[in-house]
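A.B. asks: Structure for this input, please:
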Amino acid sequence: MIPSIGYATNHSFLGLKPYKFERPDARPNEVTIEVLYCGVCHSDIHQVKNEWGNTVYPCVPGHEVVGRVTAVGDSVTTHQIGDLVGVGCMIDSCRECEPCRSGDENYCEGPNSWLATYNGPMVPAKKAADEQNHYGRENTFGGYSNVVVVPEDFVLKIPASLDPKAAAPLLCAGVTTYSPMKHWGVKAGSKVGIVGFGGLGHIAAKIAVAMGATVVLFTTTEEKQDEAIRLGATAVMEKDLKEEVDPTNPLTRTFDFILSTVPEKHNLNPYLPLLKRDATMAICGDLGPLEPINNMQTASHRNSVAGSLIGSIAETQEVLDFCAEHNVAPDIQMIAIADINDAYKEVEKGDVRFRYVIDMSTLKDEEA
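C.D. replies: Have a look, this model is predicted:
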């Protein structure tokens, strides 16, 4: 076993604090990684507070992990000691279902779905005697820790030209926005709307601009309009939109694709009149029940409202390579692990520009 330390919580209303635990030794197909940096995702807050009703305590968050390989199993061929690598939202899947065999591990249909980097299987094991947890464990501990152990084919390579600190949010925020834009065919000349201008929205805008798209950011915050221009986009205030078709609005029926990155229930109806015929609005921020959709709007122009969940391992490597090639990186603020509880409050208030990344070397202060 590997002695480990991280930051954990034991209840939804408690903050994170130092937590000592043990990780299993690496299996032959696994690599051991010293964690250097870990991004702070709004999903971490949802999970810590059990806002999705599935949290397994104790909870050690963190699924935007950048680190250095310190040991490799006997059968590992793709990574070597000293490599700079990343770990995203998943560390395993059933590998047997059709999505897994097709390279869509994030849509794993196995008995427990995919194995999350923290909080265990995406679908917790049933307690009935005839059910067996595919992974043999009900909890996993994430990257708010000094070390992680991960199967080699769920470990990503960090391109040398990427700042490893800024690479961390790409492992979740980056692929979560890249995957739907790729799936729905965003390309040079596309007109793309991004709803929400936070951690997900700002990197979505940067990626879409790098793809050659014309980008419009929808925001509730007037102060962010200058930020949008800096990113190569224009900004529109959400309050100026109407739920019905507005022929005087120059944005009506002009969008090829709209992506909602808002991490909570949000009224989508004001955006539907903006979609071209056959265009899609995809939701990647909120995983809960949606506000009711006006189907007259969608049916009248054969529009779709769709969901998208993170991205596959291949897509995660793609977005890392794409961002390295196009010099794209999220705007980050570095914090010490001891400041994580205050950082959560700032994320919830929307006062971050635009993603927090934890310098995990500060965890050594807790080990003393």
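A.B. asks: For the rest of this, base every contact and every neighbour count on C-alpha atoms.
C.D. replies: Fine.
A.B. asks: residue ranges for the strands of the stretch 1-150 of the chain, please.
C.D. replies: Using DSSP state E, counting those that start in this stretch, the strands of the stretch 1-150 of the chain run over residues 2-8, 17-23, 30-39, 65-72, 84-87, 90-92, 115-116, 147-151.
A.B. asks: now the second one, how far from the centre of its chain.
C.D. replies: In terms of C-alpha atoms, centre = their mean, to the nearest Å, the gap separating the centre of strand 17-23 from the centre of its chain is 24 Å.
A.B. asks: what angle separates that strand from strand 147-151?
C.D. replies: 40 degrees (axes from the mean of the first three to the mean of the last three C-alpha atoms, to 10 degrees).
A.B. asks: For the residue nearest to F197 when sequence neighbours are not counted, the count of nearby residues, please.
C.D. replies: Among residues not flanking F197 along the chain, T219 sits closest, at 5.9 Å (C-alpha to C-alpha, 6 or more residues apart in numbering). By the criterion of other C-alpha atoms under 10 Å, T219 has 22 neighbours.
A.B. asks: Another sequence for comparison is provided below:
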Amino acid sequence: MKAIIYRDNGDPDVLRLVDRDLPVPGPGEVRVRVVVSGVNPADRQARSGATGPKGFPEVTPHLDGAGVIDEVGEGVDRSRVGQRVWLFMAAAGRPTGTAAEFTVVPAGQAVPLPDEAGFDVGASLGVPALTAHRALTVAEDGPRRLRPGALDGRVVLAAGGAGAVGHAVVQLARWAGATVISTISGPEKARLATAAGAHHVINYREGDPAAEIREIAPDGVDIVAEVALGANLALDLAVLRTRGTIATYANDGGRPVELDVLQNMVLNTRLQFLVLYTAGSAVRAAAAEDVAAAVRAGALPVGEEHGLPLVRFPLDRTADAHRAVERGTVGKVLVDVTS
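C.D. replies: Now for the predicted structure:
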């Protein structure tokens, strides 16, 4: 089979296309013929060594993807052979991710993909959708699971609603019944956030964004899903309700975070940092169940018309796909693996 590998951490040039033997699923595992592989900032960080040195002599990257189960290991129902699935955390603690024609994952990390949902949808879930779910379920008095009605009466602020995680926050929050506000940096991203389903879009570079958000939510925002905490914390605190939650999954721009302790004490702010790796298997499994339900309901479409442009590369140009992620390409970067 064809696979992308790297043997050393570094820039995208360390990625190579090679031939490898077909992997064999072990007990509790499934083998998937990968159709589309999704590329996330986490994949770039792992390849570069930003999150620590690689754990294996050779690594096939990418956490997310979608395809068809073609073989199962001992203990897995053989009826799953031929099932369309989406994959999450494929390369987490394992040497083989989805940037290959076939990959092997624990059966629970291969989630059934409805026939009406394309492989592009499946490959765009994983890290973005599960991260969004986590951000929406960590509030002190909020739900731990998402379903229609779970966020009725709540106001969610999706910082950077045109990004992959922000896009999933908008879609999942709206599916669960929240009023969704998205902050954006210009007209094009406003168009994308609106297409994703945001009820309101606010340009944080113009006018008085805090006043505009407070006009929509006089009592304050319940949950902020934050992509750039250092840059946006002042705005977040200006619009957060008492006992509100700021769930931060990134700090784009790298600006240092300075906390006014008294201000946050008075607000009873919950500042929740999150990353899927250490969220726990039960949290990830619950998130996957809820995301799968949202997919079945048609709540997580992708494509420019749905607010998430797709930027595609063939397998032999996976290095270019990583460069696109590094450049901050708007939308979801995908690698087409097999037809």
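A.B. asks: ok so, going back, got a list of what the residue nearest to F197 of the first structure touches?
C.D. replies: Neighbouring residues of T219 of the first structure by C-alpha atoms under 8 Å, 6 or more residues apart in numbering: 195-197, 235-238.
A.B. asks: Tell me, of the residues you listed, which are also contacts in the second structure.
C.D. replies: Among those, the contacts conserved in the second structure (both residues aligned by TM-score structural alignment, their matches' C-alpha atoms under 8 Å) are 195-197, 235-238.
A.B. asks: Do a quick rundown of the helices in the stretch 251-368 of the first structure.
C.D. replies: Taking DSSP state H, counting those that start in this stretch, the helices of the stretch 251-368 of the first structure run over residues 295-300, 313-326, 340-349, 364-367.
A.B. asks: Would you format the ones you listed as JSON lines with mean neighbour count and distance to Y356 of the first structure included?
C.D. replies: Shown next, in JSON lines, are those (neighbours: other C-alpha atoms under 10 Å; distance: least, C-alpha to C-alpha, whole Å):
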{"stretch": "helix 295-300", "mean neighbour count": "14", "distance to Y356 of the first structure": "37"}
{"stretch": "helix 313-326", "mean neighbour count": "19", "distance to Y356 of the first structure": "18"}
{"stretch": "helix 340-349", "mean neighbour count": "15", "distance to Y356 of the first structure": "8"}
{"stretch": "helix 364-367", "mean neighbour count": "12", "distance to Y356 of the first structure": "19"}
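A.B. asks: For K20 of the first structure, which of those is the nearest?
C.D. replies: Nearest of the helices of the stretch 251-368 of the first structure to K20 of the first structure, taken as C-alpha to C-alpha: helix 364-367 at 9.2 Å.
A.B. asks: which helices and strands sit right next to that closest one?
C.D. replies: For helix 364-367 of the first structure, not one helix or strand is in contact under the criterion 3 or more C-alpha pairs under 8 Å, 6 or more residues apart in numbering; DSSP states H and E.
A.B. asks: contacts for it?
C.D. replies: Contacts with helix 364-367 of the first structure, where a contact means C-alpha under 8 Å, 6+ apart, come from 5, 18.
A.B. asks: The residue nearest to F197 of the first structure matches what in the second structure?
C.D. replies: Using TM-score structural alignment, the equivalent of T219 of the first structure in the second structure is I184.
A.B. asks: now do D278 of the first structure
C.D. replies: That one, D278 of the first structure, aligns with R243 by TM-score structural alignment.
A.B. asks: Can you name the residues that contact the nearest residue in space to that match that is not next to it in sequence?
C.D. replies: Using C-alpha to C-alpha, 6+ apart and skipping residues adjacent in sequence, the residue nearest R243 of the second structure is N268, 4.8 Å away. Counting by C-alpha under 8 Å, 6+ apart, N268 of the second structure touches 242-244.
A.B. asks: So which of these is the closest to K2 of the second structure?
C.D. replies: Minimum distance to K2 of the second structure across the contacts of N268 of the second structure is 48.1 Å, recorded for G244 (C-alpha to C-alpha).
A.B. asks: Now do the closest one against R154 of the second structure, distance only.
C.D. replies: According to C-alpha to C-alpha, to the nearest Å, G244 of the second structure stands 10 Å off from R154 of the second structure.
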